[in-house]
Every structure is written in C-alpha cells, then in structure tokens.
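Participant: Sequence plus the predicted model coming up.
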Amino acid sequence: MKESVLVIGSGHRHFREYALRGLAEAFRLVLIGPAPLDWQLPYVADHRTADVEDAAAVHAAAADLAAEHPVTGVVTWDESLVTHTAEVAARLGVPAMPVAAAQACRDKARQRERFRAAGVPSARFALAASEAEAVRAAESLVFPVVLKPRGRAASIGVRIVHSETELRETFAQVQEVENPSIEDGLVLVEEFLSGPEIAVDSWVLDGRVEPFSIAAKRTDYPPYFEEVAHVAGRVLDPATEARVREVVIAANRALGTDRTITHTELILTSDGPKVVEVNGRLGGDLIPRLAELAVPGLSVGRVLGTVATGRVPEPIAAPEGVVGIRFLYPATDLAFTRLELPSALADEPWVHEVRTVTETGTELCLPPRGFLGRAGYAIATGDDIAVIDARLLKLAEAAAVHGEPLPS
C-alpha cells in the first residue's frame, strides 16, 4: 500500500493541480482544506474541512486524519500555511520542516539576519516602525531602496523608492498590505539590488540541498515588482549557474530548511548572485510546472512527496529546452468578462497552453490599486531565452482582456 501523505491546503486548481496529481501518483493523500472537495476528489483518499488559517482547527483536523491513516509526510505549497504545516508535523511526530525554519521562511527580516550571520550574499537591510526610522535607514543604505512587507509573497506590496518624499508617500501603503502573521508593524528597508532576477526550486533533505529548476523572472508596473512572466530551463551560462547553486545551497542551510521543496529568489548583481528570499514551499506561478515541461519525466509532486517521507528522489535530468509563461492583464481596472487571443496565434506550434483563470465578474486591478490582477496566462516553448521572451511579449500584446471598466 502507498504511504499516506498529509496535504494542508490545495490551492487554486489552475496553479496547483499538477502538483497534487503528481503527488497522488506515488502516495496516498489525505487533505485538509477550507471547503468541501471539488476538483481535488480524484486525487484524495480522505479529507477534513477546516479553517486553514486557524491553527487549532488545523491541528484538530490533522489529528483526526492521522488517527485513521498512518501519516509519514506532511506538506503544503500554500505560502500562508508553511508555519502551520511545520507545527502540525511536529505535533504528529512526523519529521518535516523544522518550525524555526518555517518561521524564518515566513519573515524576510529573520532570513536576512540568518544570512548575515552565515555569510550568505544578500541585501543590506534595516527594520523601521515609522517613516522617520525608514528615512534614517534609507539614508544609511543610500537611495534607491526597497520597502517590503516581511510576510508577503509574489512581490505583493514591494516598492522601490528613490527619495525621502517617495518613501514617506509609500511607507503606510507597505504597512497596510502586510500579512496578518507579522504583528509588530515593522517594515523591511533594503538595499536595492540591481540585476536580472531568477528563482531556483530545490529539494532539501537532511542537510542536502539539490537545485533542480532555475527560472528567470520578469517584472512590470514600476515602481512595483509585479511578476508578469517566468522562463524556465536552460536560462544561465554554466559558470553563473554553478555560482547560483552554491549560494542557494548556503541560503537553505542557513535557514535549516528540510523535507520539502524550497523556492529561492536571487538577483544576479555585478558582485555575483545575492539572495532576495527563500520560501519554504515549491515555487508559485506555475514555475515548477514549467520545469516539468522542460524536463521530460519530471514530476514535482512526486519529488515533494519523496523528500517529505524521508527518501532521496531519483536523479533529475538537465532541462532539454526553455519554457515560459506570461500572465495576461487588462489594460485598465475592470470587472472581467472574457479573455481573447487571435486563433492564428493561439494555434502556433510553440504555444503550449492558453488558459483563463478568472471568474466572470471578478474585479481585476493593476498596481497600486491591486496586485495579481491576472485574467489568464499563456505558456510558450522555444530553444533559448531570447526566443521565449519575444514569444511571450507577442502573446501579451495580442491578448485582449474584456470587462466593465471600474470607477477610478
């Protein structure tokens, strides 16, 4: 019989079904989610419904499931549930991500402190409780600086500021979008790192860190850092890739991550790769799915379940090509009705998939009024990163997002 793995939270179908499916192919899944199961049903042997943001409710549901199913691994790919998941595993006596490592993955300031102590290349930083403190920190770091919520993901609320005036105009906005898990009101003020952005997914087990997916990140809507595209596969030259791997391994070891897949974000500065943050779960925005498309036979869900249950995964081959995703946004804030892409373009052999991910009537707002206001996405394949970038831009320019304009 397959081993039982407890999954806490399943996420959005369009962005996480591939992971749940891959996990279910190798393991018997029991799941805790906030609502009765729907699309998850084919993959799950048993489940409990609970408020996943309520630690006590999650612990009770986990204990109930574990009483009926001997659980040998506990996983999540939901950013907000990383700490809950580590705590559940500890209560069940199942080896998993250490709670302290999970807490560090949820607090970017705590990460910075550990990186500094371990000598991991990262940004200089300070914490600020007020505009005045933030101004003093920025003057010490030298403008431009980055203001950042400590507990958010997907670059939500992250803002580059070039002057004291911009900082004072922005500080309260960054505080307001902070994750409720960060209660002290302190905002992270960071040195601005200049260079290409990349993201690395790695499996970690008993101190071993194995990067298996490297993706280039594309952002837009300055001065914000909205993530609009990713390109995975062979995106770095061998020398840069080797250095990136060294830094990623050092960053994960500094945090003590274990028995999971982590998502490490870096900037390729003129002084070498520097870590932006480590997330204690697999990458979002379908980055791991891009890795699967670039490496035939790779199942990220299977890899996650394997390390979660304490075993070393099978070797993962190098990517054969390059695969990219572009998220499709409206030209202005609107209540979504439909997404259109010219059929001649959608039928191109290099277009792997075009998908709408937004319900009719959903309000899609662009930064700073809203973040992640995506109507859908398109995935393209190609031989190199320059070709992929051009194809993704073509798809974005041709896509038409329709809806009812929202009042300004």
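Facilitator: All right, it came through fine. Numbering: from 1, shown residues only.
Participant: only C-alpha atoms for contact and neighbour calcs from this point on.
Facilitator: Fine.
Participant: now the longest helix seen in the chain: how far from the chain's centre is it?
Facilitator: Taking DSSP state H as the criterion, the chain has its longest helix at helix 238-255. Centroid separation between helix 238-255 and its chain, computed with Cα atoms, centre = their mean, to the nearest Å, is 18 Å.
Participant: which residue ranges form the helices in this protein?
Facilitator: Counting by DSSP H, one finds helices in the chain at the ranges 13-26, 55-68, 82-92, 99-105, 108-118, 131-141, 164-176, 238-255, 287-294, 300-308, 343-346, 385-398.
Participant: ok, longest strand in the protein?
Facilitator: Using DSSP state E to assign secondary structure, the strand with the most residues in the chain is strand 208-220.
Participant: In contact with the residue lying closest to P95 once chain neighbours are set aside, which residues?
Facilitator: Spatial nearest neighbour of P95, chain neighbours left out: A89 (6.6 Å); criterion: Cα to Cα, 6 or more residues apart in numbering. Listed by Cα atoms under 8 Å, 6 or more residues apart in numbering, the contact set of A89 reads 73-74, 95-96.
Participant: Okay, one more to line up with it:
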Amino acid sequence: MNNKYVILVSPRDNEAQLVQEYGYKTILLRKEISFDEIFDVDVPVEMDLNNEEAVLEKCLQLADQLDIISVFTMNEYRIPLASKISEELKLQYQLPYEASLRCRNKKMARQKLNEAGVGKVQYRLVNSQSDLEAELQDIDFPLIVKPSNDSGSKNVYLCKDKVEVSTALQNIVQSKKNIVGQSIDTDILIEEFLDGPEYSIESVTVNGQTTVLGITKKLVTPYPLSIEVGHDFPANLNADEEREIRSLVEQSLAVLGVDFTVTHSEVKLTKKGPRIVEVNARPGGDEIPHLVRAVTGIDLKALAFLVTLGRGIDSLTLSSSTVPSASIRFLLANQEGKLSFDEQFQSPEIKEQKWYAKNGQVVKRTESNFDRLGYFIVYGDEQNSSSTKVTSLEKGLAISIKNPLEI
C-alpha cells in the first residue's frame, strides 16, 4: 500500500473499504466513531463536522503531515464540507464549492437555472406567513411547498389552495435542524407543480464534460406524500424524450458549475418538456447504483471516488455479467400498527431482499423515504422485463399491519 491518503467525510456507505481496495490509506472524519471503525481506517478523527472552521483547521494540520490526494464522501449532507476541504487543501480535482452548495440547496439551484433560462420553473421564496399573500400573486395552483435544503422527500407538500400552503409552511418552520444538526434554510421554496412521470439521470462529469450513464424510471406515491416506492432501470423512453432529458441535464450541470463528480438528477417529464426537480452531487440512493451496475457493468460508487483523482469511466473495470433490466420495489406501511409478513417468502427471481423492520414490530405509517419497511430487487431477462417480474412478485408478498387498537 502506498502512503497517499484520502479524507472520508462522515461516510454513509462502504467508502472506506472502496478507497482501501484502490490501495490508498484513509482518514475518517466523523462526529462519533465506533470501536470497529477505529480499526477499519488509518487515521480516525472524531470531531463536530458542523464546526466548519475547526474541521478545515484540522485538515490543514493533517495535510502538513500526510500526503492527502482526495476528499471523498457520498453523504448528501457532507458534500459541501468535502468540497470546502478540497478547496482549502488546493486539490486539483474537486467539485467546486459553489456548485456543491447549489446541488445541496434546491433554492440556489432553481435560482441559477431560471437565470440561465434552462427548464424554467415558476417559484417563490417565503420565510413567514406574512409573506404569503404577496408571494402567491400570479402563480397558479396546485403548488409544491418544500424546504430548500432537506432531503428524503421530508416535508414536501402538494397544496391546492392558500390554506394548505399556510399549513405546509407551519409544518416546515417547526423543523429547525436536519437529521445531522444542520440549520434548515429559512427560505421555504414554493414552486409550480410539475405534472408528469419522474426520472433520475445518473451522470458523471470530468473536466467539464458530462456523460449520461443511464436514466431510471422512478415510481412515486400520489401526493400529498411523494414517497419513492420503486425504480426501473433503464427507463422505457422514446428517442425524443430521452434526447430532451439528456440535453436538459447536461445544460443544467454546466449552469450549476458541476465538475469532477457523479450526479443523480431528478427530472419530471411535463407537457412543456422535461424540468429539473433537483440535482444531487453524488450517486443515487435507494440501491440505484445496484441497478445500474447490474445492467451496464458500471460501478457508480467506485466512479464517484475515481473522479476525485481526475479519472473517468475508462479507469473502471466493468462488470462482465450484465442483464437487460433491473428493478427495486420498496415496502410501505399504510398505517401505524403491528407489522406482519411471511418471513419464508422467497423467489429465485429476487436477487436481493432486505427488511428494515422485524416481524411483529410496531411501525409508524410511512411518510417519507426514511421510514419504509424494506425492499427487494429483481433482474429482467430477454423474455420478461424486470418491471413485469417485480409486479408479479409484489402480488405474492402479503404484508399486514394491525391497528394498535386491534392488537
């Protein structure tokens, strides 16, 4: 192993193992480091990551002692911090800090895209009820109301009138911090409802050149909840739709200043054409990298690390075993209560299956991507697509939730 180091900023996946497999040593930055993690990395550093000044000072100290070549994270909340550290250390290949902020904050992204005339979307910013009457002039209902810088579809509301907008604002302003203790932007985003099917675009940008690696069809619950219940890869689009979506994403990433990163952009295909919902400067979550690798052979997570070294797809070892399509379906709780499912439910078609809750456990109603019950993944073949197979399997998986009053 060489003596070059990679800083890992509060990793959420297998970042440490991935970096080590490429022969680099690891520095872990995390608020609290578990006993096992201490032995999994070379330099464990426990500190408050919300204290940006202290983190930057510590990283500069480490850079005086060690040969640091990359700062890497796939943690949505920590991407701007990783970019800031990269800038402070003057690393050559980095996602620009300003671009990381635009990708993290939906308000900033919408402002930049509208200024450039790329997929314009009507929007307003409010931070109190007193702003509401004036800001809702000349904008048509229904409207989407959401925090500027939260994630996981948390506190996203479809509102049909001013009363519903007011209620949504009331709920959002009560959330002062996100799950990692960062302040929620006081500007709340109100924008036109983008009506149409939803897709995510998995891309990589190196030296300002974006390559679209594939388009995923997203299955989402009807509003007001907007929970992602499944993904199909690749999406079944006609040539014109695919071309329009690719063009929009490429233009949007350029306008936002994105570089040296893998991105996961969410798009609605409306009657006016495709429109950006949000852009994330990381690989997609919800096992989308699994689906992409199964079909294309491309490991998005490995690629996300390699671009921090200035390397692109050509440096990847592609998986030689691929399938025509892959799908994932998430399992939701339609009410609060005691969960019951068949633990023996199996099928040779299921390639991966995971439960987040145990049989007999009392679960709350699924209201965001953070409180789903589990998932399973299916591959397609030449005869049947993965979406066809997964729909059939769903019918055989019986889940019941007894209301607490019935237990």
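Facilitator: Nice, thanks for sending it over. Computed from a predicted model, the values in this text were never measured in an experiment.
Participant: Per the alignment, name the residue of structure 1 opposite S128 of structure 2.
Facilitator: Here S128 of structure 2 is matched to S130 in structure 1, going by TM-score structural alignment.
Participant: neighbours around the residue nearest to L127 of structure 1 when sequence neighbours are not counted, how many?
Facilitator: Using Cα to Cα, 6+ apart and skipping the chain neighbours, the partner closest in space to L127 of structure 1 is L188 (4.9 Å). Here the number of neighbours of L188 of structure 1 (other Cα atoms under 10 Å) works out to 24.
Participant: what do you get for F171 of structure 1?
Facilitator: Residues near F171 of structure 1, counting by other Cα under 10 Å: 23.
Participant: Aligned against structure 2, show me the partner of it.
Facilitator: F171 of structure 1 maps onto L169 in structure 2, by TM-score structural alignment.
Participant: Report the contact partners of its match.
Facilitator: Counting by Cα under 8 Å, 6+ apart, L169 of structure 2 touches 128-129, 145, 188.
Participant: Pick the one among these closest to R293 of structure 2.
Facilitator: V145 (34.3 Å; Cα to Cα).
Participant: Give me the number of neighbouring residues for that closest one.
Facilitator: 27.
Participant: Let's have the helices of structure 1 in a markdown table, adding distance to R208 of structure 1.
Facilitator: Below are the helices of structure 1 laid out as a markdown table (distance: least, Cα to Cα, whole Å):
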| stretch | distance to R208 of structure 1 |
| --- | --- |
| helix 13-26 | 21 |
| helix 55-68 | 28 |
| helix 82-92 | 19 |
| helix 99-105 | 15 |
| helix 108-118 | 17 |
| helix 131-141 | 34 |
| helix 164-176 | 36 |
| helix 238-255 | 8 |
| helix 287-294 | 20 |
| helix 300-308 | 10 |
| helix 343-346 | 42 |
| helix 385-398 | 29 |
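Participant: Tell me if I'm right that V248 of structure 1 and T262 touch.
Facilitator: No. The criterion here is Cα atoms under 8 Å, and V248 of structure 1 misses it with T262 at 9.8 Å.
Participant: Could you check how far the closest residue to N359 of structure 2 other than its chain neighbours is from K358 of structure 2?
Facilitator: Excluding the flanking residues, the one nearest N359 of structure 2 by Cα to Cα, 6+ apart is S340, at 5.4 Å. According to Cα to Cα, to the nearest Å, S340 of structure 2 stands 8 Å off from K358 of structure 2.
Participant: hang on, the earlier thing: and the furthest pair within the contacts of A89 of structure 1?
Facilitator: V74 and P95 (8.3 Å).
Participant: Compare these two (neighbour count), which wins?
Facilitator: V74 (30 against 17).
Participant: So what does that one match up with in structure 2?
Facilitator: Aligning on TM-score structural alignment places V74 of structure 1 opposite V71 in structure 2.
Participant: Over to R374 of structure 1?
Facilitator: R374 of structure 1 maps onto R372 in structure 2, by TM-score structural alignment.
Participant: Over to A89 of structure 1?
Facilitator: Match for A89 of structure 1 (TM-score structural alignment): S86.
Participant: Equivalent analysis for G157 of structure 1, please.
Facilitator: That one, G157 of structure 1, aligns with N155 by TM-score structural alignment.
Participant: and its match, how many neighbours?
Facilitator: When neighbours are defined as other Cα under 10 Å, N155 of structure 2 has 21 of them.
Participant: How about the one 5 residues further on?
Facilitator: Under the neighbour criterion other Cα under 10 Å, K160 of structure 2 is assigned a count of 14.
Participant: Kindly report the same for E287 of structure 2.
Facilitator: Number of residues near E287 of structure 2 (other Cα under 10 Å) recorded here: 15.
Participant: Map it onto structure 1.
Facilitator: Per TM-score structural alignment, the equivalent position to E287 of structure 2 in structure 1 is L286.
Participant: Please name the nearest non-neighbouring residue to that match.
Facilitator: F15 is the one closest to L286 of structure 1 (Cα to Cα, 6+ apart), at 5.7 Å.
Participant: What residues does that neighbour make contact with?
Facilitator: For F15 of structure 1, counting by Cα under 8 Å, 6+ apart, the contacting residues are 284-286.
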